[in-house]
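> Sequence isn't available, so here's the structure alone:
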């Protein structure tokens, strides 16, 4: 458990270092049995200390601790509930990618194995208001 939170902090720092999101945008989580640990609301990913990851029971939705989880908690729970083989969720807002998508640019997979998994274009969902349950349905 502590090792998992340490890894989340490491990847949170890496996401910011590589400029894959700006400010407090984006959120990440990882599965630990019947629980997940996810980023707290209002934090930049590189500011989250190991003991600040929010623990959530996947079966009941119970939130442990005093910090409020990311507003995208329903998306994270939805992914883990739908896919038992998924052990981590990384949701970033890369500024350049967001700009290109907003301009209508389509992305094509670069590697043949990605084409077989994704098709000729990488799927993108339309904009949804953060924090609502709609992103859970779209993803």
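Done, it's in. Being a predicted model, the structure only gives us computed values, none of them experimental.
> going forward, measure contacts and count neighbours with C-alpha atoms only.
Noted.
> What number of residues are in the vicinity of residue 74?
18 (other Cα atoms under 10 Å).
> correct me, but it touches residue 134?
No. Assessed by Cα atoms under 8 Å, residue 74 is found out of contact with residue 134, at 9.1 Å.
> Does anything pack onto the lengthiest strand in the chain? Which helices or strands?
Using DSSP state E, we find that the single longest strand of the chain is strand 27-32. With contacts taken as 3 or more Cα pairs under 8 Å, 6 or more residues apart in numbering; DSSP states H and E, strand 27-32 sits against helix 2-17, strand 35-38, strand 88-91.
> What residues of the longest one count as buried?
Spelled out, it's helix 2-17. 4, 5, 8, 9, 10, 11, 12, 13, 15, 16 (16 or more other Cα atoms under 10 Å).
> here comes the other one, which I'd like you to weigh against the first:
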């Protein structure tokens, strides 16, 4: 058994392809018309074909359940935030917040209300804390991770 990729259902495939390219930089790897695989392994499936696959009516396909997300990490988090601030129509779950371990994240919805989370790459979090003057040991305590994890981020 091997897991291949997540598949999300979309109501407007062209709009979703544009969103994932313009906002997250994902490109089309495979295009089968009603099913598209993007870089990173995410597959988009049209709502009408999906409803036939699972033998449901279109009105039984419900978007926006807020029960799952697609998670991405970004090395240059500040540049990414500036980029999405310049894109009209981003519908935020929440703007930037910092988790207790120090990682900054933002969550927003795609055109069909699937949650997208973009977090600061954890290696960059370690580097940010070290650059601020914390020692390796203090960074480990601040992030609630082992010292060896902090050291591995420096390699």
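Looks like it came in fine. In this text the structure is predicted, and so the values were computed from the model without any measurement.
> TM-score of the superposed pair?
Here the TM-score for the pair of chains, by TM-score structural alignment, normalised by the length of structure 1, is 0.25; 61 aligned residues with a Cα RMSD of 5.2 Å.
> can you put the buried residues of helix 2-17 of structure 1 in TSV and add distance to residue 38 of structure 1?
TSV is the format used below for these (distance: Cα to Cα, whole Å):
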residue	distance to residue 38 of structure 1
4	11
5	9
8	8
9	10
10	13
11	12
12	11
13	14
15	15
16	16
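> Can you list the residue ranges for strands in structure 2?
Using DSSP E, strands in structure 2 cover 7-10, 28-31, 35-38, 43-46, 69-74, 91-98, 104-109, 115-120.
> Among the buried residues of helix 2-17 of structure 1, which one sits closest to residue 79 of structure 1?
residue 8 (17.5 Å; Cα to Cα).
> wait, that closest one sits on residue 30?
Yes. Counting by Cα under 8 Å, residue 8 of structure 1 touches residue 30, with 7.4 Å between them.
> So for the helix or strand where residue 80 of structure 1 lies, what gets flagged as buried?
Assigned by DSSP states H and E, residue 80 of structure 1 belongs to helix 73-82. With burial defined by 16+ other Cα under 10 Å, the residues of helix 73-82 of structure 1 counted as buried are 73, 74, 75, 76, 77, 78, 79, 80.
> Any idea how many residues pack against residue 135 of structure 1?
Residue 135 of structure 1: 19 neighbours (other Cα under 10 Å).
> Who are the packing partners of the one helix or strand it maps to?
According to DSSP H and E, residue 135 of structure 1 maps onto helix 134-138. On a contact count with 3+ Cα pairs under 8 Å, 6+ apart, helix 134-138 of structure 1 meets helix 73-82.
> Just give the closest residue to residue 50 of structure 2, not the sequence neighbours.
Of all residues not flanking residue 50 of structure 2 in the chain, residue 9 sits nearest, at 7.0 Å (Cα to Cα, 6 or more residues apart in numbering).
> do you know how far the one you found is from residue 117 of structure 2?
Noted for residue 9 of structure 2: a distance of 18 Å to residue 117 of structure 2, by Cα to Cα, to the nearest Å.
> next one: residue 13 of structure 2
20 Å.
> do residue 73 of structure 2 as well
With Cα to Cα as the criterion, residue 73 of structure 2 and residue 117 of structure 2 are 8 Å apart.
> Residue 70 of structure 2 too?
For residue 70 of structure 2 relative to residue 117 of structure 2 (Cα to Cα), the value is 6 Å.
> Which one's more surrounded, those two?
Set residue 70 of structure 2 next to residue 117 and count neighbours by other Cα under 10 Å: residue 117 wins out with 18 against 15.
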